[in-house]
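Student: Make a model of this:
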Amino acid sequence: MGFRRLVILTGAGISAESGLGTFRDKDGLWTRYNLEDVATPQGFARDPAFVHEFYNARRRGLREAQPHAAHQALARLEAAAPTGSVLLVTQNVDDLHERAGSRNLIHMHGELTKVRCDACETVAEHRDDLSTGSVCGHCGGAGFMRPHIVWFGEMPMMMDEIYAALDACDLFVSIGTSGTVYPAAGFVEHVRRRRRAHTVELNLDPSEGHSLFAERRYGAASAIVPEFVDRLLAEGI
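Tutor: Alright, predicted model coming up:
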């Protein structure tokens, strides 16, 4: 039997095969950087130039990365399903889902290719380097521009819309997540309380909350995600 409303959560594991570093693995970014220095409002206030260079380097790396078969399969699923029935929620700040063709998408942790003015709160597309002298194109203020990223201690974006979709879904799929970062790590438990939604984990290895999922498949995202999507499409979503 096909599913009518799908919510798909993706994390750093789906982008790792595109060459973008994960955060919590043994060689992840948080083993090389102190998160309090580069991923908190307090760190930005202490040394904005250092924080800008951290994200400038990640932005440059993103230019070289390309979507792979898992990103493409999720875009194919959305295109084949009735309009609005598949919502992709990503913890990733890269734009690989968009470049693969996904359109119904929420970046709950922000976007690396956008900047925000702390003076007037304008959000704008920005793919070049930022500095402490960068000027807001809307209000003209200099020194207020920051990456449009949700830092530790800040509220993830569009949570009302995400929980509304979780409440309505009959299939929840988690792909490439560690199961340690909240609130996303709590999505599967939120869905399970409704009892009528199927839950699936697709991951390289079992996540911290793997036992909460009714169905679990492990392997490289570029292999197992297209296989799973093919199965859904064959069942007539």
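Student: drop to CA atoms for contacts and neighbour counts, all remaining ones
Tutor: Will do.
Student: Packing partners of the longest strand belonging to the chain?
Tutor: The longest strand of the chain (DSSP state E) is strand 110-117. On a contact count with 3 or more CA pairs under 8 Å, 6 or more residues apart in numbering; DSSP states H and E, strand 110-117 meets helix 48-64, strand 123-125, strand 145-149.
Student: one more to line up against the first:
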Amino acid sequence: MADKIVILTGAGISAESGLGTFRDEGGLWAQHRIEDVATPQGFARDPALAHRFYNMRRAEAAAAAPNAAHDALAQLQRDWPGEVVIVTQNVDGLHEKAGARAIHMHGTLATALCAACAHRWDSPSEMAPGASCPACHAPAARPDVVWFGEMPYHMDEISDHLLDCEIFAAIGTSGQVYPAAGFVQEARNSGARTVEMNLRDSDTSHAFDDHLVGPASKVVPRWVAGLLNSR
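Tutor: Reported below is the predicted structural model:
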């Protein structure tokens, strides 16, 4: 039976599609305080600001196209004889645009969430304070994204995959945000071979067996081609 591969992707894989990371100068994140737009407290304090921010992010994501790294992972998922699990910290939906399936641990811009009853539905292109839930009708609609201080989604499922994978790869992640930053150690403890693909060393680079340095659109297709040619 072919090896099971678990791949964690972060903002770096989407940077070449025109979607900025937290640390990009002049980008959308640089124009806002994280405390104002990416915490429950910030949303409670100024929901209009938070909705404007996510409306802009939603518009950017809708206009963006997958790059060669997304396409390569979709090909790996199609052609690898074993299971390929993509876990993403991104909310942009570019893995799906490329034809892949992904576990969205930080939610997605494509859906809205009711803060009152936890119902989810397809998000409109623009949301505003006081929008009502189609299930319970409470004026409690919010973006279906995981904010700082909230528990990421699907953690039990992700942990199960990390326990029985033979290869773990992290692409475009900073290694600064837990629990995702701890995934490499979970995989290593289970005997997985680990590889990091990034523009530069991350805070968890020391924990990986292999390192591929460069733009995701270059290093990810080469890595995928190597895997597929080895079979």
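Student: Just give the TM-score of the two.
Tutor: The TM-score (TM-score structural alignment, normalised by the length of the second structure) is 0.96; 231 aligned residues with a CA RMSD of 1.5 Å.
Student: on that earlier part again, so which of the helices and strands packed on strand 110-117 of the first structure is nearest residue 31 of the first structure?
Tutor: helix 48-64 (14.1 Å; CA to CA).
Student: List the buried residues for the helix or strand just after that closest one?
Tutor: Using DSSP states H and E, the helix or strand that follows helix 48-64 of the first structure in sequence is helix 69-80. For helix 69-80 of the first structure, the neighbour count (16 or more other CA atoms under 10 Å) marks 69, 70, 71, 72, 73, 74, 75, 76, 77, 78, 79 as buried.
Student: To what extent does helix 69-80 of the first structure diverge from the second structure after superposition?
Tutor: Here the mean offset of helix 69-80 of the first structure against the second structure after fitting is 0.4 Å, by mean CA distance after the TM-score superposition for the first structure.
Student: Run through the helices of the second structure in chain order.
Tutor: Under the criterion DSSP state H, the second structure contains helices at 34-37, 40-45, 47-63, 68-79, 94-97, 155-163, 183-189, 216-229.
Student: Dump the helices and strands packed on strand 110-117 of the first structure to a markdown table, plus mean neighbour count and distance to residue 30 of the first structure.
Tutor: Listed next are those as a markdown table, based on neighbours: other CA atoms under 10 Å; distance: least, CA to CA, whole Å:
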| stretch | mean neighbour count | distance to residue 30 of the first structure |
| --- | --- | --- |
| helix 48-64 | 16 | 12 |
| strand 123-125 | 15 | 26 |
| strand 145-149 | 23 | 16 |
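Student: For the ones you listed, could you give me TSV that also reports distance to residue 28 of the first structure?
Tutor: What follows is those, written out as TSV (distance: least, CA to CA, whole Å):
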stretch	distance to residue 28 of the first structure
helix 48-64	13
strand 123-125	27
strand 145-149	18
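Student: Any idea which of those gets closest to residue 199 of the first structure?
Tutor: Nearest of those (CA to CA): strand 145-149, 28.2 Å.
Student: what's the offset of the closest one from the middle of its chain?
Tutor: Centre-to-centre, strand 145-149 of the first structure and its host chain are 16 Å apart (CA atoms, centre = their mean, to the nearest Å).
Student: picking up where we left off before, relative to residue 117 of the second structure, which of the helices of the second structure is closest?
Tutor: Once the helices of the second structure are compared by CA to CA, helix 40-45 is nearest, at 16.1 Å.
Student: Quick check: which helices or strands does the closest one pack against?
Tutor: helix 34-37, helix 47-63.
Student: try it again with 6 Å
Tutor: Under the contact definition 3 or more CA pairs under 6 Å, 6 or more residues apart in numbering; DSSP states H and E, helix 40-45 of the second structure sits against no other helix or strand.
Student: With the first structure overlaid, report how far it is off on average.
Tutor: Using mean CA distance after the TM-score superposition for the first structure, the mean distance for helix 40-45 of the second structure is 0.7 Å.
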